[in-house]
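A.B. asks: everything below, folded, please.
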Amino acid sequence: MCPLYPVRLVLMYGTGLVCVWFMGLGSVVNAATEAATLKVRLYVNNSSVTYLDVKEGGEKQVTFHLDDLPPNTVGDILILDENEDNLDHLGIEPDRIPLPPAHSDEAGTRSFTIIGKFLGFTKIKFMINTIHDQNLVSEPVEVRVQRGERVLDKIFIHVVIGLVVLAYINMGCAIELKVIKQTLLRPVAPVIGLLSQYLFMPLASYAIGYGLFYETPEMWLGLFLTGCSPGGGGSNMWTYLLGGSLDLSVTMTFISTVASFAALPLWVFSLATSIYQGGYFKELPYKNIAMLVIGLVLPLSIGLLIKWRCKRAALFMKRLLKPISILFIIFMMTFGVYANLYIFSFFDWKVAVAGMLLPWLGFVFGGLASVLCRRSLEESIAISIETGVQQTGLSIGILKVALRKYAPLGDVTMVIPVAVATMTPIPLTIAYIIKRIRDCRRQHNTYEIDEENVRENAEISLSSTAAIQNDSNNCNNSAKK
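C.D. replies: All right, here's what the predicted structure looks like:
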């Protein structure tokens, strides 16, 4: 009955034909794509490989063979570097290779050299542009550029170890065993620091990582392991410079380092596996933790021995503690940054925010917790600094052990601990500058008050002398009369 009945049939059949046509076209495109895919086999030292790895500054020769080339394929083989972070990780020589003749005994077999320039991950593809303008492209091959050994890194590590040992010997000359003993007998302050260190910091690092690095679990893992690390690093030096309790700071560093034998594995096995399941945490670097304990106790014991046997030498070394601490901090903020300058190539706003939030929140939480528990100003300063300053070297060691099968993933992930170590001194440096300005003003005001007191005393003494002189003159005149 509908006047458009024939038109409706035409439209229905036309729509069906269009759908069938598109389906056929898609199959043709897929077939063309399959036909346009290069099949490549890679060999390194006559061994077949599925990925390539090379160290920074190193070279590696790679042989490849092209399988199932279309007949009469003519053109050059292009080797393309395709990275996602816009960093120059790899060098390829040559990156254009003439295709051998089809009748050759080694048809499709050629070699090239890869040169490691900058650590990280990249991919290479093989492409042939034929005379018919048809691109034959291979599947991407992963290339891992691992960090090479540098003399600068060795110099940096040895100088840091020397400065830390010297600083802890001087700390041994400055601390009081009686104060440490009293602190351990009434361990309120150490307990506050320990809870802040191993409850707040791991949970805060997990939450920050969830918010910033949910799509990059490697970075999230690096931040979480940094939050689980014990206090240390330059915490004792910063506590001394900012007028905190050095005895309490050293005590908390020792306690948190020893407690990390139990606390660190507990957090790692409970939450770290939910962040990054590709890492293996069966081999935690307990040897490194033990070395931290030895590196703390041994130089402190030497300083205490010097204080016991030679008090003059101990007093002299105690005076050197502040300049050595300042030298250590300046060295870390200058040469340390320069030695790890490559890390800043991976910096983005998320890494910078994470590096600031973790230690700065630790300072705030430790300070508030100690104030709420009515601790003294010196103890509050020590607890705050000890909570916020992390032993980033330990977290870097754990990352390298856990991700060593995925190198250089551990070296790339260590950008987070380095970012935390870089951002940590910023508020502490500002606080030290403010403290120095206040101390200078206080000394200036004290000097002016002392000068006024000297003047007043001098005037009083002069007036008293004049009065005594007048009295003596009057007495002499009376005697003459």
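
A.B. asks: can we go C-alpha only for contacts and neighbour counts from here?
C.D. replies: Noted.

A.B. asks: could you pull out the helices for the stretch 351-481 of the chain?
C.D. replies: Along the stretch 351-481 of the chain, the stretches classed as helices by DSSP state H, counting those that start in this stretch are 377-388, 392-402, 409-413, 415-423, 425-480.

A.B. asks: to compare against the first, here's the next sequence to fold:
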Amino acid sequence: MKTKCNICNFNFAILPFVALLWLSNGAFGSLKVSRFVQNGKDSSNEVHDGDWIEIVIEPEDSLIELVEVTCVTEDNHLVTLGKVSQNGSQTTFAVGTKRIGVAEISCGETGSGTGQNNAEVLPIEIRIVLDSNWVATVFPFFGFVVIIGLNILFGTDISVADIRFIIRSPKPLFSTALCQFVLLPPYGLGVARLLGYEADVSLGILMVCCAPGGLFSNTVTYLIDGEVPLSIAMSFFSTICAIGTMPLNLLLYSQFISDDPSFKPSDIPYLNLLLSLVIIAVPVAVGMLLAAKAKKATVQLTKFGKPVVLLLLMIYIAIGLYVNWFAFSLLEPRDFGGAILVPLGGYCLGGLATLILRLRCSQVKTCSVEVGMQNAIIVVAMTRIVFDPPQSDLNSILPLSIAFINTVCVMPIYLTHILVKKHNKRYRDVCEQNKEAQMRDRELFDKGRKTSDKELTKTGTPICTGVRKYSANGEKDVKKTHSNLSENGRNVSFDKNEGENDNSIKLNNLQPK
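C.D. replies: Next up, the predicted model:
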């Protein structure tokens, strides 16, 4: 008896239709993004924050009919999804953006996400970047003009004698450089470790701590009666040093953050560092020239110096807050801690180092501000070189926050100085004595001579502080002095147009030997 072969009666002609039916059910179907549409026009996967973009999805094979396509994302804090339309040939999804970042979207036919049909999942990346406007475009140029104008103003308060004195007495310069490039980088690394930041954020903090001083340190020094010539010299000197120390510190400390850091010493924007030198040197030289050639006009200009500086700072802060609001909106409480601790540590390190060296109060304030106000804009420039948007904007959030907090701190620092100076006579006297000491230093170097404790002692004059006055030969002189000067931490006063002896000085609390 012959057995009937059923397979021999199978109609092989229907195989293509079976295969097509199988594919139409999504078993082996694969999808592709046909195009991105924004405002009715073809676009890319890059969209501004707050805008909408449509994703058109089609099957790879045009003969395959789509069944049901769904898209999901875990980045709901970045985007919202909604289906617009679907037919047999394509599906359109609308994506609304909330803030900058990179959103990952997964699309597939119904059931593919659970593995029911074994269809491929289509990954789609949406890059959400900042919405540019004319204010953000103009802001860097406005900041450039403000810094140029302020440096010209500060230059009117500097003479060649100041520069000579700073060069011949480099103790404040070297103490500031020590704090900035030796002590501050490991401190920044410690802050990053303490707060448990990710590698890229930790590296951003480290870079800020390796950057030179600058930004508005000269402005703060001017407002709180520090020594502007010294502050400008420090900014210039630290920027020159940073060309070599910044890559060295990054190479040394970045290995404690990540084995494969995103930033390399070769990414340092040396052109920006050189531009910083030019922005400091040229306007200051113009101000010094104006002070030398147009003294009357310069004196009138400096009368309105502090109100003008405060006005420019308030405008700069307001525009900066508007332009960089995205950075503050993305900050977490832990990020605020880092943005505050980094400059605060710089202030403390600079002040402590100069107190140990027994520098005068105005120099302590100057060095403290210079170390605390690092040039975080250099770090922002580095992130723009290394990364494309929006990653560059995300990596610059903490450096921008540090720079802005430093700028905002100008007002409370200045107001504290004003209030203490108004209600504390001792502090007020110290500020006046420091100003006169700075003038005396200038006069001494103009004449090409120095006065030291040893030289005064040789004349028979004791060095001390107090209320009585003695002439250089030790004879008592009861006439009132004209001005008090601080020399090497002691109060000394030189008579001008009073007394018979031009060398008479005021000394306190000690009788002559």
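
A.B. asks: just to revisit the earlier point, pick the most buried one from the helices of the stretch 351-481 of the first structure.
C.D. replies: A comparison of the helices of the stretch 351-481 of the first structure by mean neighbour count, using mean count of other CA atoms under 10 Å, puts helix 377-388 on top with a mean of 28.

A.B. asks: what about the spatially most central residue of the second structure, distance to Ser258 of the second structure?
C.D. replies: Compute the mean C-alpha point of the second structure, and by CA atoms, centre = their mean the closest residue is Ala376, 2.3 Å away. The spacing between Ala376 of the second structure and Ser258 of the second structure, counted by CA to CA, to the nearest Å, is 21 Å.

A.B. asks: equivalent analysis for Ser202 of the second structure, please.
C.D. replies: For Ser202 of the second structure, the distance to Ser258 of the second structure under the criterion CA to CA works out to 9 Å.

A.B. asks: out of these two, which sits in the more crowded spot?
C.D. replies: Taking neighbours as other CA atoms under 10 Å, Ser202 of the second structure and Ser258 compare with Ser202 leading, 24 against 14.

A.B. asks: secondary structure element for the counterpart of that one in the first structure?
C.D. replies: Matched to the first structure by TM-score structural alignment, Ser202 of the second structure sits across from Trp220. Element membership for Trp220 of the first structure (DSSP states H and E) is helix 217-228.

A.B. asks: hmm, who's touching the helix or strand that that helix is followed by?
C.D. replies: Secondary structure here is assigned by DSSP H and E; on that basis, the next helix or strand after helix 217-228 of the first structure toward the C-terminus is helix 235-241. The set of residues that contact helix 235-241 of the first structure without belonging to it, under CA atoms under 8 Å, 6 or more residues apart in numbering, is 245-246, 249-250, 253, 322, 325, 381-382, 385-386, 389, 428, 432.

A.B. asks: ok, Val323 of the second structure - contacts?
C.D. replies: The neighbourhood of Val323 of the second structure, defined by CA under 8 Å, 6+ apart, consists of 135-136, 139.

A.B. asks: Ile416 of the first structure and Lys350 touch, don't they?
C.D. replies: No. Ile416 of the first structure sits out of contact with Lys350 when judged by CA atoms under 8 Å, with a separation of 9.9 Å.

A.B. asks: correct me if wrong: Ala27 of the second structure contacts Asn117.
C.D. replies: Yes. The criterion here is CA under 8 Å, and Ala27 of the second structure meets it with Asn117 at 4.9 Å.

A.B. asks: so where is stretch 369-376 of the second structure in the first structure?
C.D. replies: Aligned using TM-score structural alignment, stretch 369-376 of the second structure spans residues 385-392 in the first structure.

A.B. asks: next, the distance between the ends of that stretch.
C.D. replies: Using CA to CA, first and last residues of stretch 385-392 of the first structure are 15 Å apart.

A.B. asks: ok, Gly193 of the first structure touching Ile385?
C.D. replies: No. The pair formed by Gly193 of the first structure and Ile385 falls short of the contact definition of CA under 8 Å, at 9.5 Å.

A.B. asks: any shared contact partners between the two?
C.D. replies: Listed as contacting both Gly193 of the first structure and Ile385 by CA under 8 Å, 6+ apart are Gly366.

A.B. asks: widest-spaced pair of the contacts of helix 235-241 of the first structure?
C.D. replies: The most widely separated members of the contacts of helix 235-241 of the first structure, counting by CA to CA, are Thr253 and Tyr432 (21.0 Å).

A.B. asks: what ranges does the second structure have for its strands?
C.D. replies: With DSSP state E as the definition, the second structure shows strands at residue ranges 31-38, 41-43, 46-48, 52-59, 69-73, 79-86, 91-97, 101-109, 122-129, 469-470, 485-487, 490-494, 505-506.

A.B. asks: which neighbouring elements make contact with the last one?
C.D. replies: In other words, strand 505-506 of the second structure. strand 469-470, strand 490-494 (3 or more CA pairs under 8 Å, 6 or more residues apart in numbering; DSSP states H and E).

A.B. asks: Ile402 of the second structure: which of those is closest?
C.D. replies: Counting by CA to CA, Ile402 of the second structure lies closest to strand 490-494 out of those; the figure is 37.7 Å.
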